[in-house]
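K.L.:
Predicted model and sequence below, questions to follow.
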Amino acid sequence: MNTRPLPLADDRSSERGDAARNRTRLLEAAALLVAERGVDAVTMDDVAARAGVGKGTVFRRFGSRAGLVRALLDHSEREFQQGFLFGPPPLGPDAEPLDRLVAFGRARIELVEVQGELLRAAESAAESHYFAPSHLVSLTHVDALLRAAGVGGDTRLLATSLVASLEATLVLHQWRELGYPLRQLADNWAELAHRVVTGTSASARDTRVVT
């Protein structure tokens, strides 16, 4: 399976060291404010004041509040991408495709617990987050896992449906408004993954192993 990462949005790999440090400083200030107040309450003025710079510096760096939110999401997504492409199993390589698929969904739901508001804001801020590089990375990864597991048919379309079930907007609604514990949502993802890949439930497979 090809595990070469796709470029994430706003890739700054060629950015000069001092510029990269300043950008990191602004992102760290923004992340602290999001953690304290929630993403909807954070303004560009707030970020500038926390980082000790003028508001114009923030606008020159990120363009708009939506650009800042996307940059914050990129920082989080890079770490997540490193985990499922190069990290230890079962999330990373050297595990069976089904086990990696289950681990991917569980890790994504766990991320929503910590950064759900940021993820939700990024989904709503983008004109179409379905074309965002970070989304395409996850979609390509799930598609590859399905094919490696021997799933037939249009795996890209199937992967699109699976990834959609992990979007922060939906997970937050299920958790906060419908009252489903995050652990139950993660277990439901595991059940869904088993049914898609094997045609049977996880509990049914465990029963066969025991008997």
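P.N.:
Looks like it arrived, so ask away.

K.L.:
hey, let's count contacts and neighbours off CA atoms from now on
P.N.:
OK.

K.L.:
what's the longest helix in this structure?
P.N.:
Taking DSSP state H as the criterion, the chain has its longest helix at helix 97-125.

K.L.:
Pull the residues that contact the one helix or strand S203 maps to.
P.N.:
Element membership for S203 (DSSP states H and E) is helix 202-210. Applying Cα atoms under 8 Å, 6 or more residues apart in numbering, the contact partners of helix 202-210 are 190-191, 194-195.

K.L.:
L182: which of these is nearest?
P.N.:
Of all the contacts of helix 202-210, the one with the least separation from L182 (Cα to Cα) is A190, at 12.5 Å.

K.L.:
which residues does that closest one contact?
P.N.:
If you count contacts by Cα under 8 Å, 6+ apart, then A190 has 102, 105-106, 202 around it.

K.L.:
10 Å - rerun?
P.N.:
Counting by Cα atoms under 10 Å, 6 or more residues apart in numbering, A190 makes contact with 98-99, 101-106, 184, 196, 201-202.

K.L.:
any idea how far it is from F104?
P.N.:
Separation of A190 from F104 (Cα to Cα, to the nearest Å) stands at 10 Å.

K.L.:
dropping in the other structure now:
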Amino acid sequence: MHERQVAGLPDPAFGPPPRERADAARNRSRILTVAAELFAEHGVDGVSLDVIAARAQVGKGTLYRRFGSKAGLAAALLDEQDKELQRRILFGPPPLGPGTDAATRITAFFDAYLALLDANLELVRLSETAAPGVRYQVGSYRVWQRHLAVLLAAARPGADAEVTAHLLLATLDADLHHALRRSDFGLDLIRSALRGLIQKVLEG
């Protein structure tokens, strides 16, 4: 199962994750630690699964069985950050968490996800481009879409919140942000433009 698929939130479409054996859990933790170190040192494109397996002292087959590909490994590294963002949305203080108006929470979500994306752009891009349409199949995307649809319905009663949520999430596509960065658009400019776009959508 793709690591970002359930992303820590209850979902009737999925059961609880299977319990790992202690040795499997240790191997998984070591692989993720080593992968994070190597990606930080050499960039995601500069590190092969062979190198990760060698430094983690596990067989290449073990790594492939556990993660399937480098994209699966990238998704696993992002999983905890996805879960933390979800916890902040559900239980954290406003404006990201409950306790303020829907429009403010929508802007706060985009600010928070943009920060996560900026810090992990290579990993997110790899996880989202591993296969056609994979971005829309993972559980974290469905969580973000559901969250935005609920807030949009509250902020703009009568609007088509479901499709608008998908369209707004398209602005957070990692491949798009990679292209923007290659065009020398900085994070502050991107954030400002995105806030302006969201405001126009909310104003209808």
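P.N.:
That came through fine. Just so you know, these numbers come straight off a predicted model, no measurement behind them.

K.L.:
Once they're superposed, tell me the TM-score.
P.N.:
For these two chains in superposition, a TM-score of 0.84 is obtained (TM-score structural alignment, normalised by the length of structure 2); 195 aligned residues with a Cα RMSD of 2.5 Å.

K.L.:
how about the longest helix of structure 1, which residues of structure 2 does it hit?
P.N.:
Alignment of helix 97-125 of structure 1 against structure 2: residues 102-130, by TM-score structural alignment.

K.L.:
And D160 of structure 2, what's its match in structure 1?
P.N.:
Match for D160 of structure 2 (TM-score structural alignment): D154.

K.L.:
before we move on, what about G59 of structure 2?
P.N.:
Under the alignment by TM-score structural alignment, G59 of structure 2 pairs with G54 in structure 1.

K.L.:
residue in structure 1 matching R87 of structure 2?
P.N.:
R87 of structure 2 maps onto Q82 in structure 1, by TM-score structural alignment.

K.L.:
three-state assignment of its match?
P.N.:
At Q82 of structure 1, secondary structure determined by DSSP: H, G, I helix; E, B strand; the rest coil is helix.

K.L.:
how close does the spatially most distant residue from the centre of structure 2 get to P132 of structure 2?
P.N.:
Distance from the C-alpha centroid of structure 2, by Cα atoms, centre = their mean, peaks at G158 (28.9 Å). Per Cα to Cα, G158 of structure 2 is found 32 Å from P132 of structure 2.

K.L.:
Quick check: ChimeraX command selecting the buried ones in the contacts of helix 202-210 of structure 1.
P.N.:
Here is the ChimeraX command that selects only those of these that count as buried (16 or more other Cα atoms under 10 Å):
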select :190,191,194
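
K.L.:
can you list the contacts of helix 202-210 of structure 1 in TSV and add secondary structure and distance to D11 of structure 1?
P.N.:
Conversion of the contacts of helix 202-210 of structure 1 to TSV gives the following (DSSP: H, G, I helix; E, B strand; the rest coil; distance: Cα to Cα, whole Å):
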residue	secondary structure	distance to D11 of structure 1
A190	helix	32
E191	helix	35
H194	helix	35
R195	helix	36
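
K.L.:
my guess is A103 of structure 1 meets G87, correct?
P.N.:
No: A103 of structure 1 is not in contact with G87 according to Cα atoms under 10 Å; the separation is 11.7 Å.

K.L.:
In terms of packing, which of these two has more residues around it?
P.N.:
Counted by other Cα atoms under 10 Å, A103 of structure 1 and G87 do not tie: A103 has more neighbours, with 20 against 15.

K.L.:
Chain neighbours aside, what residue packs nearest to the more buried one?
P.N.:
L91 (5.1 Å; Cα to Cα, 6 or more residues apart in numbering).

K.L.:
which SS state does the one you found fall under?
P.N.:
Applying three-state DSSP: L91 of structure 1 is coil.

K.L.:
measure it to A107 of structure 1 for me?
P.N.:
To A107 of structure 1, L91 of structure 1 is 8 Å away according to Cα to Cα.

K.L.:
Helices along structure 2, start to end?
P.N.:
For structure 2, the helices defined by DSSP H cover 22-42, 49-56, 60-67, 70-91, 102-119, 121-128, 139-155, 161-169, 174-182, 187-203.

K.L.:
Of the ones you listed, which is nearest F14 of structure 2?
P.N.:
Minimum separation from F14 of structure 2 across the helices of structure 2 (Cα to Cα) falls at helix 139-155, 9.7 Å.

K.L.:
If anything else comes up later, I'll come back, but that's it for now.
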